[in-house]
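*Asks:* just need the structure, nothing else, for what follows:
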Amino acid sequence: MNIVRGRDKNSDLPAAGRVTDIKTQKRYPSRVSVFIDGEFAFGLSAELCVQYGIRIGEEVDDERLRRILLDEEYKLAENKAWQLLSGRAHSRRELEHKLRRYEFADALIARVLDKLSAAGYLNDLQVARDYVRSRLQVRPMGRKLLLRELQQKGIPDELCEKVLSESFAEESVERELAMQLYAKKKKQLRGQPAHKAREKMARALVARGFSREAIRAVIEDDPDGLFDTTEEHGFTDEHNSLP
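*Replies:* Model (predicted):
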């Protein structure tokens, strides 16, 4: 992330020289603008300005500028991470991808993530458990779809398997969730030709990631009698390509 505007357009560092002015920024009072040799050089948090003892009239060399601006970029990356985490919990990989959108250096992102992980603010296992629980509370779905969604959030495969094994410990769990979807869809399907209703229900269950066994159980149970169960339109023959 290019956080400074130096004289050399090919470098992220401003030119070294004498500090000629330090002004509090109007829009962000917690930050200051530092001028070197009469020109704006870079913005900096007031905290770091005090920490590094930057004063008007002193000379600042390249090495000192580099240290100051690396610390400033790290602070910006850390603040952005906290801002993202304040909205909701993130997996480590998910937060990493979001920080990269702001063009922070990979090494700085890794430092921020390591610090947050060590402090317990990044916990992929807990993120996965919370995500699965909240998803199943509002939207019945099968194990396959949940696995895809967890992978999209950057949860490692071994943690995905652990969490899904916990959530679907009993074989009946997925069938019960599939029946919840049946209950939600039945009003839309009532009155339609039985084989059409059965086809639409099967497709809805597949789209929600339910297993073949769970889909078969719903079609065969059919407590509201929506589906044609004759051999001519049998589930096994018509849906032998279901996953």
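*Asks:* hey, let's count contacts and neighbours off CA atoms from now on
*Replies:* Noted.
*Asks:* E39: how many residues sit nearby?
*Replies:* The tally of other residues near E39 (other Cα atoms under 10 Å) stands at 14.
*Asks:* from D21, how far off is it?
*Replies:* Relative to D21, E39 is positioned 9 Å away (criterion: Cα to Cα, to the nearest Å).
*Asks:* now A107
*Replies:* From A107 over to D21 (counting by Cα to Cα), the distance is 31 Å.
*Asks:* who has more neighbours out of the two?
*Replies:* Applying other Cα under 10 Å to A107 and D21 shows that D21 carries more neighbours, namely 17 against 10.
*Asks:* what sits against the more buried one?
*Replies:* Contacts of D21 were listed using Cα atoms under 8 Å, 6 or more residues apart in numbering, and they are 34-36, 38, 56.
*Asks:* A strand includes it, no?
*Replies:* Yes - assignment of D21 by DSSP: H, G, I helix; E, B strand; the rest coil places it within a strand.
*Asks:* quick one on the thing from earlier: tell me which of the contacts of D21 fall in helices.
*Replies:* Of the positions in these, not one sits in helices, assigned by DSSP state H.
*Asks:* number of residues surrounding I219?
*Replies:* Other residues lying near I219 total 22 when counted by other Cα under 10 Å.
*Asks:* my read: it touches F235, true?
*Replies:* Yes - with contact taken as Cα atoms under 8 Å, I219 and F235 are classed as touching, separated by 7.4 Å.
*Asks:* buried sites along the helix ranked longest in the chain?
*Replies:* In the chain, assigned by DSSP H, the helix with the most residues is helix 62-87. Within helix 62-87, the residues that count as buried by 16 or more other Cα atoms under 10 Å are 65, 68-69, 72-78, 80-81.
*Asks:* if we can go back for a sec, name the nearest of the contacts of D21 relative to A15.
*Replies:* Comparing the contacts of D21 against A15 with Cα to Cα places I36 closest, at 7.9 Å.
*Asks:* how about this one, so we can line them up?
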Amino acid sequence: MNAERKVTALKVQKRNPNRVNVYLDGEYAFGLSRIVAAWLQVGQVLSEEKICSLQQEETREAAYQRALHYLSFRPRSEAEVRRKLLEKGFDQLLVEEIIERLRAERWLGDSEFARLWTENRTTFRPRSRRLLRFELRQKGVSEDHIEEALHPLAEESELAYEAGIRYARRLTSLQPDVFRKRLTAFLARRGFSYGTIAPVVRRICSEQEMEQPKT
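*Replies:* As a prediction, this is how the structure comes out:
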């Protein structure tokens, strides 16, 4: 037979107004987020089953809020969110439920994540398709979503040129041989092959020479 307990007080926590302390039969029982505690009323009688359900709902809400907080800093892949929630101690079934909820609410989706990641990298820190592919794989993105994100990109030589010409502006005071070596090493770090790097470096060096004032 299930024991029943009466809600005798609901007190908003002083340090966290988004949480409520629940008192049953005159004693503190547990804390709940305000969204979970919203339907409770003083004088209400709760069965053990209902108390258990409330606590499960609280865990579910905590996992959801944790995921939203993690996503608030920058877009994340599904694998990143999954890994974060598991690290925080939430069980696998609950984590998958939260992932599905975030997908449904469009907070999460690997197709959009891969597109945003690729666009951001290409705009602010251009790199090779190979390095972009590696980064997205590290984020747990599927090959289909990676291909979809990489498809609209410019040719590899243009990506290398875009990366190289930006970096070259920092090297204008260097001697030509040092300029060439630094630029070549930079493009290699950005994941471009030598076959792509060599003609791009020649192109940039030629443009730099043409811009030098005649003496």
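*Asks:* which among the contacts of D21 of structure 1 gets closest to D224 of structure 1?
*Replies:* Nearest to D224 of structure 1 among the contacts of D21 of structure 1 is V34, at 73.5 Å by Cα to Cα.
*Asks:* so how far is R129 of structure 2 from the most centrally placed residue in structure 2?
*Replies:* By Cα atoms, centre = their mean, the mean C-alpha position of structure 2 lies nearest to R76, the distance being 2.0 Å. Taken as Cα to Cα, the spacing of R76 of structure 2 relative to R129 of structure 2 amounts to 20 Å.
*Asks:* structure 2: helices as residue ranges?
*Replies:* Counting by DSSP H, one finds helices in structure 2 at the ranges 34-37, 48-71, 78-87, 92-104, 110-124, 129-138, 143-150, 156-168, 176-189, 194-211.
*Asks:* closest one to A3 of structure 2 among these?
*Replies:* Ranking those by their distance to A3 of structure 2 (criterion: Cα to Cα) puts helix 48-71 first, at 6.1 Å.
*Asks:* now do that closest one: distance to the chain's middle.
*Replies:* Between the centre of helix 48-71 of structure 2 and the centre of its chain there are 22 Å (Cα atoms, centre = their mean, to the nearest Å).
*Asks:* for stretch 36-43 of structure 1, same thing?
*Replies:* In terms of Cα atoms, centre = their mean, the centre of stretch 36-43 of structure 1 is set 37 Å apart from its chain centre.
*Asks:* cool, stretch 145-153 of structure 2 as well?
*Replies:* Between the mean C-alpha location of stretch 145-153 of structure 2 and the chain-wide mean there is a distance of 18 Å, by Cα atoms, centre = their mean.
*Asks:* my read: R121 of structure 2 touches L131, true?
*Replies:* No - the pair R121 of structure 2 / L131 is not scored as a contact, 10.4 Å apart, by Cα under 8 Å.
*Asks:* what's the matching residue for R137 of structure 2 over in structure 1?
*Replies:* For R137 of structure 2, the equivalent position in structure 1 is taken to be Q151, counting by TM-score structural alignment.
*Asks:* and for H151 of structure 2?
*Replies:* With TM-score structural alignment as the criterion, the equivalent of H151 of structure 2 in structure 1 is S165.
*Asks:* tell me the contacts of that match?
*Replies:* Applying Cα under 8 Å, 6+ apart, one finds that S165 of structure 1 lies in contact with no residue.
*Asks:* how about E156 of structure 2?
*Replies:* Contacts of E156 of structure 2 were listed using Cα under 8 Å, 6+ apart, and they are 128-129, 192, 196.
*Asks:* let me have those residues in JSON lines, extended by neighbour count and distance to Q208 of structure 2.
*Replies:* Below are the contacts of E156 of structure 2 laid out as JSON lines (neighbours: other Cα atoms under 10 Å; distance: Cα to Cα, whole Å):
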{"residue": "S128", "neighbour count": "25", "distance to Q208 of structure 2": "23"}
{"residue": "R129", "neighbour count": "23", "distance to Q208 of structure 2": "26"}
{"residue": "F192", "neighbour count": "23", "distance to Q208 of structure 2": "21"}
{"residue": "T196", "neighbour count": "18", "distance to Q208 of structure 2": "19"}
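*Asks:* what's the most distant pair in the residues you listed?
*Replies:* The span of these, defined through Cα to Cα, is set by R129 and T196 at 11.7 Å.
*Asks:* about what we covered before: ok, the match of R137 of structure 2 touching C160?
*Replies:* Yes - at 7.5 Å, Q151 of structure 1 and C160 qualify as touching, with contact defined as Cα under 8 Å.
*Asks:* those two: which is more packed in?
*Replies:* C160 (23 against 15).
*Asks:* that one contacts R129, correct?
*Replies:* No - in this structure, C160 of structure 1 is not within contact of R129 by Cα under 8 Å, at 9.0 Å.
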